[in-house]
Each structure stands twice: as structure tokens, then as C-alpha cells.
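Asker: Based on what follows, work out the 3D shape:
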Amino acid sequence: MKYNIPKSTYPFIAILILLFLVELFAPRPIDWTQNFNADDKRPFGSYLIMDLMKEELFPNKEIEVQSVPVFNYPREELILPPKNYIYITNSLDMKDWDVDRLIKLAEEGNQIFIAASSISFALADTLGISITPTVLFENLKKTKRIQSFENRKIAYKKTYKFEKAFDMISIDQFHKDSIVVLGRDQEKNIQFVKKKFGKGNVFFSCQPLAFTNYNVLADNNADYIAGAFSYLPNNAVVWDEYYKPTRLLRTSSPIRYLLTHPPLKLGIYLLLICLIFLLIFQGKRQERIVPVVKPLRNTSLDFIQTLGTLYYTRKNHKDIAVKKFKYFKEYIRSRYHIDFKRNNIKELSSRSGLPEKTLLMLLEQSSSIESLTHLTQEGLEDFHSKIEYIYKNCN
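Answerer: A predicted model of the protein is given here:
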């Protein structure tokens, strides 16, 4: 079959092909979304952090991923051997009951490590700290931030440069008697602290971007991550995936899954382009063979013939007589609204115009037929003729 493609559609088709090629070969821009997810390989994901913990920081230790709030952790966590609970996100929004459960974990000997640029009021009040932005006019032109540890055993006079991946904030107010300062920036602003709760500790850093893929690969910043985690014992790790910034955007939608993988996304685009071409080339109406529709067969006669053959073969005259009388009584009931009984004979006679003797004779004959075990063909014909007489002569 030949297709006549209008010349006016040529530019449209060429543009579609060009867009497809551009999408196919165009370089992918870097996605700087702050997600901190353990399986994300983008700059601000935590895929390399997980590898670093498994291979070097906590070797041969189980790393459990939790995707529920702290309050929903199993109650057994309070009596199990101590673990390291790690929370890395841009905003750690914990409710009061979550904070209470977190502190109980620390009091039982667990170590809590938090890296967040903002925290809920309940958590800040419990830790006794205040996070303050340091966005001053003299800091606007700065493209890097220097971090260092207070403990000389970790890194004596060693600094770490963070370019792009840092937040202009610091820990401003805190209780000096209960909080230990662990790290500062180049302006002596406090960045990393520790507070003891019972048998455990809560470590807090206000620079979550320092613990991302970008800084694992940048300069010697991986040593800073190792130094911060060196305060934690070599215990099993519980990694949080619930308090991440992209938690509300996560979905199990198949479409979102397809669009987040470049090969599958390209396949979707190719399918849409093929559908457009199909609409263009197959859009016109095509003639089809009109099928021959046979008229519906009247099966009533076949049904009657089948029943007649059945009764003729069985020769059960009594059954036929009983059924005919049953249909006759239904006919009387529906037409005269009265049952065909002996005490109704007089009233039925007045309504139908038939003699009482004829109706009474039919009623007595039906009673005698029901008492018989076998009815002859002559008896059936006689009974049938009486019923037909009433059908024809009733008013």
C-alpha cells in the first residue's frame, strides 16, 4: 500500500528527528540536588560514604538501613549491643517523641552521629545548642571553607578545604559545661560538637555536605570524614534513610522509575515518536471487508419439536396431564384472580360464564388422574379436550 505523505509534514518530521538526536547525544548536566541517599552516586549523595564505611571505617560490621522514624525502631534496639546511629541530611526534623527515643538510645550506650544544617526545635533544645547562619557581606565572595579538628591526635595542625560543598552556618550558643567542641572552621566558628547522654554520646556537625560523594573525592576531605567517624567505636552501624530531603518525592510509580534511568527514558521517547509517526501514516480510514451477518434462527419450533419427541418417546401421559392442569390453574388464577378449587366453582362459573357441572367434572377428573399410576392415551385426549373447551368458551 502506498502512502502519500504531505510535503508540509517534512519540517515537522525533521524537527522530531533532530530533537531525538540532540537528546541522545547531548552531555548530561551535573545534578547538584542535595539528597544524601545511600544509593545515590550524584555529588551530594552518600554512595561513596557507604563504601568507605564498609571497607575502611567499620570493616566487617553490619550496616543496617532504616527507612522509618526513630520512634518506630524496634524496641529490641534498647537492649541489643551498642550501635552507631548515623543521620546525614540537610534538615533533621524530628518530633518530640522521636527525640526522646533517640536520647534513650544514647543513654543505653549507643553512639548518635548527626550531620545537618538545620534541626528541629525539640532536638536543638535537648542538645542545648543553637545553629546560626554566618552569611555576612565579607563571606559572600568566599568559595571555600576550611575545617579542622580540636583533637591533635586526629590531625595535628591539619586543615581540610571544602569548595562549593559547605553551608554558611555555625553552632553559636551551647552549654559549655556539657558540650565538648570537636571542630571549628578557619574563623574559629564551632562546627562539630559532642554531648554525653548516659552511657553514650551524641555527635553533631552542622556541615552535612562534608559527608557526601563530592567531598570523598575532593582533595583530602575523605580524611576529614574518617576523622569525624573516628570518634565512633567499631560497632555495627544503623544508617538513616528516612530523614532525607527527597523522602516526600520518593514513589513507586513505574513512570518515575523509567524516567530516572537514561536508557529507559530514551526508550520512552522513542516509543512516543513511533506513536506519532503511526498516527501520521495510519491515521486515514482504511476500508474493511463487511462480514455477512446471518439472521437469527427461530429456535422456538426446534424446542417444541424436541419436547414433543421427548414426551412421545417416554409416553408418560400422566405427567403431561398434570402439567397441562397446572398451566390451566395458572391461567384461571391470572385471568379471574381466583384459585381453581371446589369451594370456588360457583364464583368461577359466574365470572367465566361456564356451567358449574363442566368445571366440577374437570376438577374431579384431574383428581382421579393424580391418583392413577398410569394414564392411557385416550384418557389424556379426553382430559385435553375438556381443558380446550374451557379455553374456547370462557368469557
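Asker: Please count neighbours and contacts with C-alpha atoms only from this point.
Answerer: Fine.
Asker: quick one, strands of the stretch 1-150 of the chain?
Answerer: 63-66, 84-88, 91-92, 111-115, 118-119, 129-133, 144-149 (DSSP state E, counting those that start in this stretch).
Asker: what's the second one packed up against?
Answerer: Translated: strand 84-88. With contacts defined as 3 or more CA pairs under 8 Å, 6 or more residues apart in numbering; DSSP states H and E, strand 84-88 has these neighbours: strand 111-115, strand 237-240.
Asker: what's the following helix or strand after the helix or strand where E370 lies?
Answerer: Here E370, judged by DSSP states H and E, is contained in helix 356-371. Next helix or strand after helix 356-371 toward the C-terminus (DSSP H and E): helix 377-393.
Asker: Show the contacting residues for S46.
Answerer: F36, N37, A38, D39, D40, F211, T212, N213 (CA atoms under 8 Å, 6 or more residues apart in numbering).
Asker: residue contacts, the second one?
Answerer: By CA under 8 Å, 6+ apart, the residues touching N37 are G45, S46, Y47, E241, K244.
Asker: try the fourth one
Answerer: The contact partners of D39, by CA under 8 Å, 6+ apart, come to G45, S46, Y47.
Asker: Isn't the last one up against N215?
Answerer: It stands for Y47. No: between Y47 and N215 there is no contact under CA atoms under 8 Å: 11.7 Å.
Asker: Settle it for me: which of the two has more neighbours?
Answerer: N215 (26 against 19; other CA atoms under 10 Å).
Asker: tell me the contacts of the more buried one?
Answerer: Contacts of N215 (CA under 8 Å, 6+ apart): F162, A165, L209, N221, A222.
Asker: out of the strands of the stretch 1-150 of the chain, nearest to K318?
Answerer: strand 63-66 (82.0 Å; CA to CA).
Asker: The structure of the following sequence is requested for comparison with the preceding one:
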Amino acid sequence: MRREFPIILVVVILIIFGAFALGIKRTKTIDWEESFNENSTKPYGLSVFYKELPYLFKEHEIRTVYHQPQSYLAANSEDGWGDHVAKGNYIKIGNSDYLTPLSVDELLNFVSNGNTLFISDYYFAEEIHDTLGIHIGFEHNPNKDSISKLSFTNKSLNFTEIDKNDGDYYFTDYDSIYTTVLGHVKTDKKRTNFIHTSFGKGSIYLHLEPKVFTNYNLLKDNRHQYVESLLSYLPDNDVYLDSYSKYQSGYDSDVEQESNLSWFLDQLAFRWAWYTALIFGILFMIFNAKRRQRIIKIVRPLQNTTVAFVKTISNLYFETKDYKNLIDKKITYFFEKIRTDYNLNTNELNDVFISKLAAKSGKKKKDVKTLINYIKLIQSKRAYFEGNLVTLNKHIENFYS
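Answerer: A predicted model of the protein is given here:
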């Protein structure tokens, strides 16, 4: 034990030093990736927006959609197999290019039945562009401060501005007859970035600046008022927030993989409680490693499973009612035993064979003749029943007894 003490002491010191090293606050690099993930707390995540949705649509259900609209809306339709009928507002923030043609068709069908589709993204699925006849352009932001100003056609609604914006996306072409311009973006020129179009019995709202929904912009100044004005165009109804793309495209994967332990490690008291428990746990294992006898493995003898195997096979045949197979096997086994035990040829089952078998086995000739005649009778049959098998087995058992 004295020889091991220095080693144990070094291990303890290293553990304590590592605990101090982990406790030092490290400078974190801010990730400005635009994930648009409703679980992400990064600047361009949507966790704040996701938490505020229930307050914006009070007394209405907020559902998060983790599947392609094609499958989700089809399942939750009037003829579907889902747990409810999907009605209300379908909201998609960023990453809308993942939508398949079938999903776009399902979304348009959802809208045509009197519902609402709201998408805020830089580009949309190609089928949406083709169906609505829209085209999108991009203008680089010439200002050094990279600030874009966003406003509404309705002057009573709140306008805003966003920074860290390299450029602006805007609608270059749309059907002016069926489309209503609701908002603009301005750098050097005022351009359309928010439109509404009717489709069937419902409405489609397309917006070209998804960053306004992110944590960074919602928590800065009064920019949240612009988002409230945007969503004020939507009917007061249930909300379906699309989240499928985040789980498929791999954005912000560290948010999904982050464990709940990280929160505890951020709290000083919990952190040291955890480290103390870890240190004592390691010490306990070190001191008890050589004090305990190794577990002696119990070697169990091999079991004779022949009887169980035979029962299983016989039950299998019997349950399937394959009487012919069982009868053939029983007769074959009986003749094999006759050939082995009494050295008799079983090809011809005549009186000579019966006499020899009776003499060698010590059985009455009458009983042997009854058995052989029944075997010949049953071999001539085409159909077999349970009674045939039982009778054959009874004759053979009488011969062996």
C-alpha cells in the first residue's frame, strides 16, 4: 500500500487540477450561422420566437411539425389517419428549399381548403415560384453599417431595421392582379419584400427576411414589434410551425446533442458537488480494486436437451396435423430397428417375414401379424387421420412392451 500511495496522490492532484481547469470561464466564439432552429439559443436560432408563439396566438394550439408536409397534412386531413384535422396557419421560417413537389402540392391543397400559409425565407421551393409566378432578386447592401430598413404598406404598423445584413432579397416579379404588396425593404431603393396572394379559399403570405424572427433581432431594441405586426396578418387560429428541415439538414446539431449536465456545470455549487463526487468515486475504485476477490464465474454443465428437442419436433408435426409425415416416419423408424436388432430384410412383408420376426422377437405370431397387416393397410391409404396414427402407435408400443 505504501508503494501505491505516491501514485494515488499524483492521480488526486491531477484530478483536482483538471477540475480547476474546467471551472475556468472560457471565451466562447459566437456562432452566427443561420440555423433557424426553434431549439437553438444562438443569435440566429428561433428559441425566443418559439417560446413566444403561445402568447401571440392565445387559446390556440401550437403544434411543431417534424415531418414533410406531404405526410403530416395528408395524415391529419379529413380522410387521414392522424389524431386531428389540420386547420389554421402553417408557418415556415427559413430552409424552405427542402420542400418536395408533393409537399408543395399538399401545402397548396391545405391553403385552398381555407387555411393560411406563411413562409419567411430568401428563396422558396421552385414549385411555389412557378405556381404563383414570382421571381426574386438580390441587392447588395452598399452601406458600411449593413443596415436594412423594413416597413409595411400600412403606415400604422411598426417598422424596424436590421443590422449585419449584407444585402436584401426582394420580389422582382409577381402577379399584380391577385397579389397585394404588404411590406418593403429599403437600402438605396424601396423594394417589395412582403406580399399576400389568395389561393382557393385560403391565403399565402411570402416574406423575404427570415432573420427578423431570430433571437438576436427579437431581443434587440423594439424589433419584436415588427414580428408582431407581421403575424397580425394571420388569422387567429391554430399554428403549425414547420421544423422538418432542421432535423434533416444537420443545422445547429450541437443544440440537439447538448446534454442537460451542461446547465449544472454552469452553476458553481453544482459544479463542485459534481467534481467532488467524481473524485471520491475514483478514489473509492482505486482503494477497493485489490481488496475484493474477483467474481468466480459459475460454469454450468451442458444440459441434455434431446428430450425437449424431440417433444418440440413432435408437437410441431402434431399441431400442423401432418399425420402422413408422422406415420411414414414411425414406420421407417420401426423397420430400421427391426433390421438393426434382428437382422431381417423388411422389403417383403410376407408370412415368412412374420414368422422370422415372431421367432426372433419372442412375440406371438398373431400379434406380429396384426401389426404388419396394419402397416401394409395404412401404407395403401391415400388419406390419413389422427385415429390411424394413434392405432399405429398403439400396435408398435405393444410390440416393444
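Asker: ok so, going back, overlap between the contacts of S46 of structure 1 and structure 2?
Answerer: Retained in structure 2 by both residues aligned by TM-score structural alignment, their matches' CA atoms under 8 Å are the following of the contacts of S46 of structure 1: F36, N37, A38, D39, D40, F211, T212, N213.
Asker: Got a quick ChimeraX command for the buried subset of those?
Answerer: If you want just the buried ones from the kept ones among the contacts of S46 of structure 1 in ChimeraX, going by 16 or more other CA atoms under 10 Å, the selection is:
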select :36,37,38,211,212,213
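Asker: May I ask which two of the contacts of N215 of structure 1 are separated the most?
Answerer: A165 and A222 (13.2 Å).
Asker: Just list the residues touching L359 of structure 1, thanks.
Answerer: Counted by CA under 8 Å, 6+ apart, L359 of structure 1 has contacts I345, S349.
Asker: Which of the contacts of N215 of structure 1 has the largest number of neighbours?
Answerer: Result: L209 is most packed of these (other CA under 10 Å), 26 neighbours.
Asker: Which residues lie in contact with it in this structure?
Answerer: F44, N90, A165, F166, D167, N215.
Asker: And D93 of structure 1, by the same measure?
Answerer: I119, S120, Y243.
Asker: let's go with 10 Å and repeat that
Answerer: Going by CA atoms under 10 Å, 6 or more residues apart in numbering, D93 of structure 1 touches V99, A116, S118, I119, S120, F121, A122, L123, Y243, K244.
Asker: Filter these down to just the ones in helices.
Answerer: Here DSSP state H is the test, and the contacts of D93 of structure 1 give V99, F121, A122, L123 as lying in helices.
Asker: Aligned counterpart of I147 of structure 2 in structure 1, please.
Answerer: Superposed on structure 1 with TM-score structural alignment, I147 of structure 2 falls opposite K144.
Asker: ok, now Y66 of structure 2?
Answerer: In structure 1, Y66 of structure 2 lands on S67 (TM-score structural alignment).
Asker: give me every residue that touches the nearest residue to its match once chain neighbours are set aside.
Answerer: Distance criterion CA to CA, 6 or more residues apart in numbering; nearest residue to S67 of structure 1, sequence neighbours excluded, is Y242 at 4.5 Å. Contacts for Y242 of structure 1 (CA under 10 Å, 6+ apart) come out as N37, V65, Q66, S67, V68, P69, V70, Y87, T89, L92, L248.
Asker: Let's see that with 7 Å instead.
Answerer: Q66, S67, V68, P69 (CA atoms under 7 Å, 6 or more residues apart in numbering).
Asker: where's it relative to R342 of structure 1, distance?
Answerer: Applying CA to CA, to the nearest Å, the value for Y242 of structure 1 to R342 of structure 1 is 87 Å.
Asker: which of the contacts of L209 of structure 1 map to contacts in structure 2?
Answerer: The contacts of L209 of structure 1 retained in structure 2, by both residues aligned by TM-score structural alignment, their matches' CA under 8 Å: F44, N215.
Asker: Now the two most distant members of the contacts of L209 of structure 1.
Answerer: Farthest pair in the contacts of L209 of structure 1, by CA to CA: N90 and N215, 15.4 Å.
Asker: ok, back up a step: redo the contacts of N37 of structure 1 as a markdown table? Include distance to F229 of structure 1.
Answerer: Below are these laid out as a markdown table (distance: CA to CA, whole Å):
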| residue | distance to F229 of structure 1 |
| --- | --- |
| G45 | 18 |
| S46 | 15 |
| Y47 | 16 |
| E241 | 18 |
| K244 | 20 |
